[in-house]
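# Below is the structure, and that's it, no one-letter string:
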């Protein structure tokens, strides 16, 4: 695992005006029904909380990951907060007859992963120069457990992941294949990481996806809210 710390200088804080967006934000982040998840507690305050929070964003090359980072920068961090950018590099299988190819593949993947992380870091510093940025490159087979474990180490206030929208055809096929457990398990792999982190992370965890270009806003999923529409 490689971890790099990068900090930026503080600048003047931009005040947040009360708007429809903030009303929705309070509704989403307020106390949940039946006390399942108290978003207003000291351990789970997000954008409207005090300074000094640590927010982790899981990044990769997908559009959804970039959208999740954009949402975090515009909704979940403010002056003196820290963003931790995490990318999980999938371990390659080593075969006896292809050791040279394995080594070359590993180096290429590491170079690409570092470029991705520093590209996302530049995006953070350009958009929010008043926040601190850390980047961490992890490696393993199962992304979900690795992310949850890393989140514990950083004592986060919030964990943010991108979530993918399944195409209509895939959703119909998924319904048709409900009784076939193997196929159903395959269909869920694209969303398995976000769902695993939401259910198992010790901190507040949010999966984010843009609703659509025409309508705007974001769909937010947490333990107690699924596809909550947040205007942006």
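Happy to help now that I have it. Please read these numbers as outputs of a predicted model, since none were measured by experiment.
# rest of the way, CA atoms for contacts and neighbours
Will do.
# Excluding residues flanking it in the chain, which one is nearest the residue nearest the centre of the chain?
Nearest residue to the geometric centre of the chain (Cα atoms, centre = their mean): residue 161, 2.0 Å. Spatial nearest neighbour of residue 161, chain neighbours left out: residue 207 (4.8 Å); criterion: Cα to Cα, 6 or more residues apart in numbering.
# got the residue ranges for the strands in this structure?
Per DSSP state E, the chain carries strands over the ranges 2-6, 54-58, 82-90, 132-140, 158-162, 204-210, 218-221, 228-230.
# what residues does stretch 81-97 touch?
Identification of contacts with stretch 81-97 by Cα atoms under 8 Å, 6 or more residues apart in numbering yields 51-60, 77, 102, 106, 109-110, 113, 117, 120-121, 131-143, 146-147.
# try it against this one:
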């Protein structure tokens, strides 16, 4: 599925995390979705309660002082690396970074969905990890009770609920291609 076109500029949002899935989604977006006139938004939801954030804060703490956090959202150097990769691959594309802190009572999927609407996103791209348990158990809706419910699959939820085109991307090997999921296409294989 190639979402490029030469008509009016679009806003394409890639959910950016320091994971292989996110890197694969960005690679897909740059090679198959983004055109010169488009704006690419790298969107990151920071979870201040995650163990990665805690370790990062501990490691960034200066001796004898308090911790400093870039923009109040923790270590986000990977976002700069992703932005630089975008500029290298597509020098004419406008790239911007948006960061939002995970808020109490809201989950990542709901925040991404809300912000995609606020930012007027035309195409949403998210890296997807499909484990056997996710395929068998499915996902639960954000905001629901966590007792006795299935864990949320952010990508599946966004594909289902997004008002814009949403693509879940799984990169298959170095040159193996992509396995894509959208509302209308499940497990669509696209060669690299």
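On my side now, so go ahead. All values derive from a computational prediction rather than experimental measurement.
# Can you pull the TM-score for these?
Taking TM-score structural alignment, normalised by the length of structure 2 as the basis, the two superposed chains have a TM-score of 0.76; 168 aligned residues with a Cα RMSD of 2.9 Å.
# In structure 2, what residue corresponds to residue 139 of structure 1?
Per TM-score structural alignment, the equivalent position to residue 139 of structure 1 in structure 2 is residue 101.
# thought its match was touching residue 107?
No: with contact defined as Cα atoms under 8 Å, residue 101 of structure 2 does not reach residue 107; the gap is 10.5 Å.
# aligned partner of residue 19 of structure 2 in structure 1?
Looks like residue 19 of structure 2 aligns to residue 62 there (TM-score structural alignment).
# scratch that, residue 116 of structure 2
Matched by TM-score structural alignment, residue 116 of structure 2 corresponds to residue 151 in structure 1.
# Over to residue 177 of structure 2?
Match for residue 177 of structure 2 (TM-score structural alignment): residue 217.
# Would you check how far apart that match and residue 29 of structure 1 are?
16 Å (Cα to Cα, to the nearest Å).
# Give me the more crowded residue out of those two.
Using other Cα atoms under 10 Å, the more surrounded residue of residue 217 of structure 1 and residue 29 is residue 29, with 22 against 17.
# Look at residue 135 of structure 1 and say how many residues are nearby.
22.
# isn't it right next to residue 5, touching?
Yes: with contact defined as Cα under 8 Å, residue 135 of structure 1 reaches residue 5; the gap is 6.4 Å.
# Please say which position in structure 2 residue 88 of structure 1 maps to.
Using TM-score structural alignment as the criterion, the counterpart of residue 88 of structure 1 in structure 2 is residue 45.
# Can you give me the neighbour number for its match?
By other Cα under 10 Å, 20 other residues sit near residue 45 of structure 2.
# again, but for residue 23 of structure 1
13.
# what does residue 101 of structure 1 give?
12.
# How much space separates it from residue 59 of structure 1?
26 Å.
# got it, and residue 222 of structure 1?
In this view, residue 222 of structure 1 and residue 59 of structure 1 are 18 Å apart by Cα to Cα.
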